[in-house]
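In: Model the following, please.
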Amino acid sequence: MTAQTNAGTKIGISKPLPATFDKAGYAALIFADIGEVTNGGSHGRTYAVVNHNPIATRGTQKYKGSFNEGQKTIQLAVDPDDPGQVVVKEALNDDADYAFSVTYQDGSIDYFLAKVMSWSKSTESVDSMYSASISLELTTAKDGTGIIEVPAP
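Out: Model prediction:
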């Protein structure tokens, strides 16, 4: 595989959750693309560091502890008629997880669960778009499944 740009990347949202937290479960969902995205943000797993300091050796040993799938901030131009943005606004006032997909230029896909934590509107200047930032908190399924990475076909 060669390097690629983000051109053509799509971010989708689905209120129904997958029946199974794997490629097949997520692929069975219908995602509404979130329109007018200008910055898709970043996401990925981070582990907590567990330090162990044996008194005999004085050296700190490090282990992996719990993991967190992280946060994702999406920036977009506001379009009140965009189906994906409508679902995002619904999710903002819902405590439930929603399913998300990020489909890259080469066809590879990341699937994950997240809660929509904020929708912040911006009116910066006459030479800028009426925009918003969406904050997502990625979660894990009860079975511990986090981000599902599906390689390009």
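In: From now on I want contacts and neighbour counts done on CA atoms only, so please keep to that.
Out: Noted.
In: May I have the residues that are in contact with the residue nearest to T60 when sequence neighbours are not counted?
Out: Nearest non-adjacent residue to T60, counting by CA to CA, 6 or more residues apart in numbering: N53, 4.8 Å away. The contact partners of N53, taken as CA atoms under 8 Å, 6 or more residues apart in numbering, are 59-61.
In: To check against the first, give me the structure of this:
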Amino acid sequence: MGLQSSVGIKVGVSASLPATHDDTGFAALTYTNCGKLNGAPAMTGTKDVATFDDLSTGEEWKLVDILRAGNGDMSYGYDAEDTGQAALETAAESATDDGSKVALEFTLNNGDKYYRLAIITSYTPEGSVGNVLMATVGTEFYRKHIKVAA
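Out: Just a heads-up that it's a prediction; the model follows:
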């Protein structure tokens, strides 16, 4: 498959976390679809780079360092009856670490899946004249993403 449209990306949420941090652990969960997705965050993290200046040679060295899981916002057309959005809102309102953490399943048009663990930091309905009422969901990802090819 060559290029593919972003239209059709699906996001599922699970309040349960995987027993193992691999494709089997994530696939064993039950996900609730989050409807009316308008924008998705980055589905992977980035690697930091550690640097060293070698004064004896005048060269700079670079080494792969820690993985930063990242963060980002998801945006949705606000729908109070959408059970996936309700699960995200519940996680955002939780006062506990366990209650704020969710597993997310991003499914692309070609069937590839990206699994992420996230702390839901906010669920914010926002409106303006001439626009649909939106909900922005703040996410702080942790641990490495898991990609499963279709």
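In: could you redo the contacts of N53 of the first structure as JSON lines and give each row secondary structure and neighbour count?
Out: Supplementary listing: those in JSON lines, determined by DSSP: H, G, I helix; E, B strand; the rest coil; neighbours: other CA atoms under 10 Å:
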{"residue": "G59", "secondary structure": "coil", "neighbour count": "11"}
{"residue": "T60", "secondary structure": "coil", "neighbour count": "12"}
{"residue": "Q61", "secondary structure": "strand", "neighbour count": "12"}
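In: need those residues in JSON lines with distance to N68 of the first structure, can you?
Out: Rendered in JSON lines, the data for the contacts of N53 of the first structure read as follows (distance: CA to CA, whole Å):
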{"residue": "G59", "distance to N68 of the first structure": "27"}
{"residue": "T60", "distance to N68 of the first structure": "23"}
{"residue": "Q61", "distance to N68 of the first structure": "21"}
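In: Compare the residues you listed with the second structure and list the overlap.
Out: With the contact criterion set to both residues aligned by TM-score structural alignment, their matches' CA atoms under 8 Å, these that also touch in the second structure are 59-61.
In: Where do the strands of the second structure begin and end?
Out: Under the criterion DSSP state E, the second structure contains strands at 10-14, 32-33, 37-39, 46-54, 59-68, 71-77, 101-107, 113-126, 134-148.
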